[in-house]
Every structure is written in structure tokens, then in C-alpha cells.
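Colleague: Any chance you could fold what I've pasted below:
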Amino acid sequence: MISAVRTNKPLRGFTLIELVMVMAIAGVVMAGAVGLMVFSSDERALRNASGEIELMAKRARTISILHQTPYALEFRDGRVNLLPFAQAGRDEKKLSRSRGVVDEPEPSGAASENRWFKLQDGMELSIRHWNSDKWLATAKNNVQVWRFDPDGLCEPISVRLTLNKSWAMDTFHPLTASISDSELEAR
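Modeller: Coordinates of the predicted model:
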């Protein structure tokens, strides 16, 4: 004899506790991703500024060798300028005509090339000269100059960039004007 067995199939679906747990885990993952994106944006901005300064240093070294004229990187509040050493440290008003790339002869007849790079808003720059422990911050009336000689040499300096609580520090090589040591801390 065959008996009929009645089976109850369990209802398929999720309980309220399971749904709440999944939503909580998804919220934690999203919060971590947003936090990581914020940190990486500071890191990206610091790396970009550091790379731009290195490119300008290499360009200043090359132009100085080619033109046989000393060139300089001038660190002003919020901006880095590449210009002939004779023009470095001048008044801001006189410098305003040389924004961007200019390939016009100086009054002395030598060719000059002026470039500039603006730092991101809120980014602070300070430099440390060779054989010194003191960091010199750039301020509105405090201009720091890094000289590049026609023989290809420059002073080995360190540049520190700070954005919010993140910072990057680069030490430049005196023969190549490239970064020889770099540190970065993104918070």
C-alpha cells in the first residue's frame, strides 16, 4: 500500500534580519570606498604637483645649459615660476606680464623662456636648502629661488608640499635636477 505523504515546501525569501545585515555590510563597504577616494585625491594632487615641479626643474637645467645663462625656479605663494635668474625675485607686478610661455628676446638680446605652474588651492609649499635643517615656507612676500647654472649644476634642495593633512617631500639631485628621494603620506 502506498501512502500519500504530504510535504510542505518552505517559503523562499529573505528575512528582515538578513536584509538589514546585507544593507549594513554594503554601507560599510561604500563608506570605505568614499574614504579611499578622498585620500587618493589628495595623494593624486600631491603627486601631480611634485611631478610638475620636477619637470620644470629638468627644463630649467636644460634651458640653462642650452642658452648658457643661469635660470631659476622661483617659489612664490601658490605658484612656481621658471624664468631667467636675472628676473628671479623681482616684484610681482613686473612679473605679471610673463605668465605662461613667452619666447620673446630680453632687452639684452638673449632668448628667455618663462613658464609657471599654479598649485592647487590650499596646497602649501616650503623648501629646505642644502646643508640646512630649516624649512622655508613661501608666503605672499617671501620668495624662494632655486638657481640652475649653465654648467648643469644646481643646489640640492628638498621641496615639501602639504595639502590638508597629507604631505609629500622630494629631494632633488644636483646633477640631474630630478627627484632622488621621495616621501609621501596621505591621510
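
Colleague: going forward, measure contacts between C-alpha atoms and count neighbours the same way
Modeller: Noted.

Colleague: And what about Arg160, helix, strand or coil?
Modeller: Following DSSP: H, G, I helix; E, B strand; the rest coil, we place Arg160 in the strand state.

Colleague: what residues are up against it?
Modeller: Counting by Cα atoms under 8 Å, 6 or more residues apart in numbering, Arg160 touches Leu125, Ser126, Ile127, Trp167, Ala168, Met169, Asp170.

Colleague: and the spatially most central residue of the chain, which of the three is it?
Modeller: Central residue of the chain (Cα atoms, centre = their mean): Ala49, 2.2 Å from the mean position. Secondary structure, three-state DSSP: Ala49 is helix.

Colleague: Does it touch Leu119 like I think?
Modeller: Yes. Counting by Cα atoms under 8 Å, Ala49 does reach Leu119; the two are 6.7 Å apart.

Colleague: gap between Lys118 and Lys94?
Modeller: 18 Å (Cα to Cα, to the nearest Å).

Colleague: Please provide the structure for the following sequence as well, for comparison with the first:
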Amino acid sequence: MHFLRLRPEPPPGAVSRAGGFTLLELVVVLVIISFVVGLGVMSFDGVVQEGELRKPVLEFKDLTAEAVRRATLYERPQVLIFDSAGMVMPLRMRRESAGAVMRVKRFTLPPGMSLMLRRFGSDKFAPAEGQRLIVSPSGLCEPLTARFQRGQSWFEVTLDPLTGAAKEERMVVQ
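Modeller: Here you go, the predicted structure:
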């Protein structure tokens, strides 16, 4: 009786190749996997840098929105003062036995980040330190553009003069 053989037997003395992968196939697969992992790490690094840039921008937008809210609520201009550490909004004076104490709300830049401002009508950014932004009692403010920069990456936000909210945002992450 003949049995049907699916795989022919190798001739005597020949080396049979059991199912497996060659070294070349394994190297090609490892190169492809390392390339995909490298792309994932680079993309994750970009997301981390974007988050580091976005956090101070959100704090800046919150502080300017608070200034607009306070200006319209109290019907008094609000001043945002830019210093070397970030930005300060004086809230009110409080009298104590030792004298008057100023309460402030502060926005602090993360280490290694710089803040530059471009005023209305200007085409260049200047360091923010020593500059001010005044929000009128009607809520109007100057259309200021703030650039938060760390290394070659930056995030720009332009304030809408009618609402004090962010009108435009642009970002470059490198």
C-alpha cells in the first residue's frame, strides 16, 4: 500500500531544512522594528515638548482672562506687569499693622523658557521684562503677541483687543 507523502524525503546524505528563519530575515525584521520604535520615540518627544510649551501659554491666557474679568467687574483698569520671572497682576492693597501689603497673582515661566512680546504695529519681538499690558474697564486691551520660547521651539499667542482672549496661536516644535 502506498501512503501519500506530502513532503518528499531528502536524498540520503543531504541536510534537511526544518521550518525556520534565516539570519538575514531576522536582521531585516529587527531593523524594521527598531525603525518603528525610533519614530515612536521621536514623536513622543515632540508631544512632551509641545506640552511643556503649552502649559505656560495656558497660564498666560488664564491670567489675561482674569485681568479682563476684573477690569469689567470692578470698572477699573487692570495692569499686567512682565518681569524676569514671568508676569504679575496686582490684585489689591491690604492694610495690616506693619503697613500696606499688596496681593498679587503671578504667572512664572518654567526654567529655560523665555518670554518675548510684539506690540501692535511692531514687526519685532522684544524681551517682556519691564513691559506692561493695560486692560481697560471696558475689557479692551492692546493686540499683543506673546512668544514663549525654549531652544528652537516656540509658541506664539496673540490677544484679541476686544475680548483679551487668544485670537491666534502658532507653534513650532523642533
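
Colleague: TM-score of the superposition?
Modeller: Scored against TM-score structural alignment, normalised by the length of the second structure, the superposed chains reach a TM-score of 0.81; 163 aligned residues with a Cα RMSD of 2.5 Å.

Colleague: Look at Lys118 and Lys94 of the first structure and report which has more neighbours.
Modeller: Each of Lys118 of the first structure and Lys94 has its neighbours counted (other Cα atoms under 10 Å); Lys118 has more, 14 against 9.

Colleague: Translate that one into the numbering of the second structure.
Modeller: Counting by TM-score structural alignment, Lys118 of the first structure corresponds to Thr108 in the second structure.

Colleague: which non-adjacent residue is nearest its match?
Modeller: Gly86 (4.6 Å; Cα to Cα, 6 or more residues apart in numbering).

Colleague: Now for the aligned residue in the first structure for the one you found, how many residues are close by?
Modeller: Counting by TM-score structural alignment, Gly86 of the second structure lines up with Arg79 in the first structure. Arg79 of the first structure: 16 surrounding residues under other Cα under 10 Å.

Colleague: Arg79 of the first structure and Phe117 of the first structure: what is the separation?
Modeller: Applying Cα to Cα to Arg79 of the first structure and Phe117 of the first structure gives a distance of 6 Å.

Colleague: got it, and His173 of the first structure?
Modeller: 21 Å.

Colleague: Pro161 of the second structure - how many residues pack around it?
Modeller: Count around Pro161 of the second structure with other Cα under 10 Å applied: 16.

Colleague: For it, give me its contacts.
Modeller: Listed by Cα under 8 Å, 6+ apart, the contact set of Pro161 of the second structure reads Leu140, Cys141, Glu142, Pro143, Leu144.

Colleague: what secondary structure does it sit in?
Modeller: Secondary structure state of Pro161 of the second structure, per three-state DSSP, is coil.

Colleague: What residue in the first structure is paired with it?
Modeller: Aligned by TM-score structural alignment, Pro161 of the second structure pairs with Pro174 of the first structure.

Colleague: Distance of that match relative to Arg61 of the first structure?
Modeller: 10 Å.

Colleague: In the contacts of Pro161 of the second structure, find the pair that's most separated.
Modeller: Leu140 and Leu144 (11.6 Å; Cα to Cα).
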